[in-house]
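> Here is a sequence with its predicted model. Questions after.
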Amino acid sequence: MASNDELDMSMEVEPSRCAFLYQPSVATIDIDKRGDLILLVGKHKCKIKANGDHQHTEAMAFRVCSRSLARSSPVMEAMLFGNFREATQTTIELTEDDPKAMQMLLHRAHGSLKEIYADIDKERREDCPEGKFVDDVYSLVVLANKYLMTQHFRPFMAQWCNLLMSWEAEEESRDTSIFYERLEKSMWIASEFGHLELYQTMFRYLTWHLEPNHHLFRHVLEPDGVADHIRLGRLNDINSILTPTRNAINALMNDADPTGLYLCNQPVREDRLNCQAHTLGHMIRNLTVNFLWPLPNAEDITETAQELVVDFQNTLWQDHTSLHENCTTKTAIGTQTDNTLERSGEYDSIPLAILQSMYSTAEGLNAFEFESMFSNAMANVVHDDEAL
């Protein structure tokens, strides 16, 4: 997989220097064939990725109705009918906006639903081999946020968020940076829509798969300052994996376990001590062979939490043979690891301020079906000063 640093190896080149970028005169697409305004959106550009692939973007022109835009967007209303230079122009350049996202935004502003569903459904029918659905919806939501038009996509929010949640079950992208980026994009979309289930799903998936050297939200808008909470969640997960093993080793070394979980259940003390010494030796040997002894601190782990738990499952009991049947130590460690991981995955991983912000967003969009997602979360929440 590509490393995080490969994100910085891509570069943009001038269109005239890329022989593969087709640069025709821009044809005008009629959003409204009787429109009184032309929008020139985006620009011809070529971005060469680290693997040498060319990513091309071409400008697009749209004929639109200025009054329809003004009714749909307070930003457009101020730009087209306020004291701005654009108010006197019949052609306006929006070079920094994404042309494809703008096309869907303009269709929605002109009251068209067919084009919105056609664009999105087409991407899903093709199974989005490179996650294009995530990228396109993110670009659209970013643009809707810019022009204060998010509420106009209210009819599509539940459908889109359900589709985005399906990415959590899929295999990681061949390019780790793309994998992270699409999870981050889904979090931004969930934040803008007030969809807690999608937000929580992506939050948990990022904490579980996060590498310590990854720079979160480098190329994606960050919702609610969540990056620090994701990093904290990763450390909590790792501690949840390490703690039962650490407690078991301490109990076996000292023949003392206040919890009563980890010591051998043999009735004869000599048999119990022999079993505990045997089990302890196996554990430490296997941890040492796999460079996990002495047990590291969570901050020193260079793996993802997912990789670490697999390592422990494959390492801790490698070649282990019990001296007697039904020894409780191995089962206790597995059970306690599962229990602590389950507790770390509850909704209280997300701080109160973020939950309140998302609830206000859902309420402001009249997304009443989303509000029910918050009842359990609010009941189990921790405050910001407890989470960080």
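Okay, I see it.
> contacts, neighbours, all on C-alpha from now
Fine.
> hey, which helix is longest across the protein?
helix 227-254 (DSSP state H).
> what angle sits between whatever helix or strand comes next after that helix and helix 227-254?
Moving toward the C-terminus from helix 227-254, the next helix or strand (DSSP states H and E) is helix 269-289. If you take axes from the mean of the first three to the mean of the last three CA atoms, to 10 degrees, helix 269-289 sits at 140 degrees to helix 227-254.
> Which elements pack onto the very next helix or strand once past helix 269-289?
Sequence-wise, the next helix or strand downstream of helix 269-289 (DSSP H and E) is helix 305-315. Applying 3 or more CA pairs under 8 Å, 6 or more residues apart in numbering; DSSP states H and E, one finds that helix 305-315 contacts helix 196-209, helix 227-254.
> how far out from the middle of the chain is the first one?
Shown here is helix 196-209, whose average C-alpha point lies 6 Å from the average C-alpha point of the whole chain (CA atoms, centre = their mean, to the nearest Å).
> tell me the angle it makes with helix 227-254.
Using the same axes, to 10 degrees: helix 196-209 against helix 227-254 is 50 degrees.
> Tell me which residues are up against stretch 280-300.
Identification of contacts with stretch 280-300 by CA atoms under 8 Å, 6 or more residues apart in numbering yields 235, 238-239, 242, 246, 249, 252-253, 315-318, 320.
> Also stretch 31-42?
Against stretch 31-42 from outside (CA under 8 Å, 6+ apart): 57-66, 90-99, 102, 106-107, 110.
> May I see the buried residues of stretch 137-148?
Residues 137-144, 147-148 are the ones in stretch 137-148 that count as buried (16 or more other CA atoms under 10 Å).
> nearest to K330, of these?
Y138 (45.7 Å; CA to CA).
> if I look at the closest one, how far off is K33?
Distance from Y138 to K33, counting by CA to CA, to the nearest Å: 28 Å.
> next, the one to line up against it:
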Amino acid sequence: MSECEPRIKFDPRGDLTLRVGPPDELTSNLFLVCSRTLARTSPVFDRMLYGSFAEAKPVDDKDWVVDLPNDDPASLTTFIRMTHGSFTEVPKTMTIDRLYALTTLTHYYDATQVLIPWIDPWLASVEDETRDSNVPPLKLLWIAWEFGRKALFKATARRILFECPASLLEPYLPPEGLQMPPDVIEKITEIRHQTIEAFLRVFRDMVAMLLVVDESPRWCRHASYMGHHRCESMILGSMTFCLARASLWPLPEADEVEESVVELYTKLTNLVIHDIGRQSPKGAEDHSECNPVRHLMEEMKKILNEVPDPITDMHWKQMDLQYKRLNPSDNSSCS
């Protein structure tokens, strides 16, 4: 086999050789294909191969060879098998990584419609994978977007919002990182910051109430002028001790918090705050009712229940269009 002879002949009568992958791998990924099949399948390939681009067929009868150094060989292999009728060789299941790579490739070539017969079983297999994974599936967000699957997109976006730590989100903000739907990661990051700031504000406000001067309204239900500082001091000391044990004292700024929304919520709702309780003799005031835990938990739950949706009307409209494009006979949008 010569250096330029195709390693994989997807079409034995093909007229085009694709050299795929990084420059140091081009000679090991040579695919013999039918140029007309690719052109019928993809408007990008059509313009590339039959337009005025450098990839067009040579006029001097030289071998027609096109370099695709930026394409993933495994994904392009799957794509060509579909377009060239080798359906039995198309994988029946997909991992998230493989499906993400394939959909980014078909998106680039404007040919995602080729995947239609395999979309549902592939989505079933990657959703099973995400259920067993402790890592929020950022790549699944793109997959749901490319397939116009609104319910999957919304569920994945909210999971990322609640479960992603800061370090996992930051690399995927523009201009670096994974290919993502427009403005989604930015919106998730914004809402995550607002939610964490709201959590921390609950505790900042509580600290402020426990430190008020004698003339101001006091947190202790039995407070009197210059009296019962012991109750508030006990609560303040217990709360700051617990926050320190959770590495949250002094209370940080929201952009300093690495934990996910769920992790921070769990830490704050698991604080055990002590009070001085009922003092002797019997019948004296019961300061256990001054314990702020119930108040703090109610405020935290209220914040969690009011977290806004990171998905905008623009996202819904775009996914409706994509779903209808991939399912032209279905008059409804995929929920």
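Sure, I can see it. Because the structure is predicted, anything quoted here is derived from the model rather than measured.
> TM value for the aligned chains?
Scored by TM-score structural alignment, normalised by the length of the second structure, the superposition of the two chains gives a TM-score of 0.75; 309 aligned residues with a CA RMSD of 3.6 Å.
> ok so, going back, and the contacts of stretch 31-42 of the first structure, which are buried?
57-66, 91-92, 94, 97-99, 102, 106-107, 110.
> Please narrow those to those residing in helices.
Per DSSP H, those map to helices at 66, 99, 102, 106-107.
> of all these, which two lie farthest apart?
Taking CA to CA as the measure, those span a maximum distance of 17.7 Å, between S66 and P99.
> And for the helix or strand containing V44 of the second structure, what's in contact with it?
Using DSSP H and E, V44 of the second structure falls within helix 43-50. Applying CA under 8 Å, 6+ apart, the contact partners of helix 43-50 of the second structure are 35, 38-40, 53-57, 109-111.
> again, only using 10 Å
Residues outside helix 43-50 of the second structure that contact it (CA atoms under 10 Å, 6 or more residues apart in numbering): 16, 35-40, 42, 51, 53-57, 64, 66, 108-111.
> now P165 of the second structure: how far from D313 of the second structure?
In this view, P165 of the second structure and D313 of the second structure are 26 Å apart by CA to CA.
> of those two, who's got more company?
Under the neighbour definition other CA atoms under 10 Å, P165 of the second structure and D313 were set side by side, and P165 has more, 21 against 8.
> Quickly note the distance from V202 of the second structure to T195 of the second structure.
Taking CA to CA, one finds V202 of the second structure at 11 Å from T195 of the second structure.
> higher neighbour count, those two?
Applying other CA under 10 Å to V202 of the second structure and T195 shows that T195 carries more neighbours, namely 23 against 16.
> Translate the more buried one into the numbering of the first structure.
Per TM-score structural alignment, the equivalent position to T195 of the second structure in the first structure is D237.
> mind listing what that match touches?
Shown in contact with D237 of the first structure (CA under 10 Å, 6+ apart): 204, 207-208, 231, 298, 304-306, 308-309, 337, 340-345.
> Just the buried residues of these.
204, 207-208, 231, 298, 304-306, 308-309, 337, 340-341, 344-345.
> And I185 of the second structure, what's its match in the first structure?
By TM-score structural alignment, I185 of the second structure lines up with A227 in the first structure.
> which one is E197 of the second structure nearest to, not counting chain neighbours?
A254 (5.0 Å; CA to CA, 6 or more residues apart in numbering).
> isn't T41 of the second structure right up against D110?
Yes. Look at T41 of the second structure against D110 with CA atoms under 10 Å: they come within range, at 8.8 Å.
> now the equivalent of F241 of the second structure over in the first structure: how far from S186 of the first structure?
In the first structure, the residue paired with F241 of the second structure according to TM-score structural alignment is R285. As judged by CA to CA, R285 of the first structure and S186 of the first structure stand 43 Å apart.
> for F312 of the first structure, same thing?
According to CA to CA, F312 of the first structure stands 30 Å off from S186 of the first structure.
> Could you check which of these two has the larger neighbour count?
S186 (26 against 19).
> List the contacts of that one.
By CA under 10 Å, 6+ apart, the neighbours of S186 of the first structure are 134-135, 137-138, 160-161, 164-165, 167, 192, 198-199, 201-203, 220.
> Can you classify the aligned residue in the first structure for W142 of the second structure as helix, strand or coil?
Matched to the first structure by TM-score structural alignment, W142 of the second structure sits across from W188. What DSSP: H, G, I helix; E, B strand; the rest coil gives for W188 of the first structure is helix.
> Spatially nearest residue to the residue nearest the centre of the second structure (excluding sequence neighbours)?
By CA atoms, centre = their mean, the mean C-alpha position of the second structure lies nearest to L138, the distance being 3.2 Å. Spatial nearest neighbour of L138 of the second structure, chain neighbours left out: I160 (7.0 Å); criterion: CA to CA, 6+ apart.
> if I look at that neighbour, how far off is Q318 of the second structure?
I160 of the second structure is 20 Å from Q318 of the second structure, by CA to CA.
> Neighbour count: those two, which is higher?
Comparing I160 of the second structure with Q318 by other CA under 10 Å, the one with more neighbours is I160, at 24 against 16.
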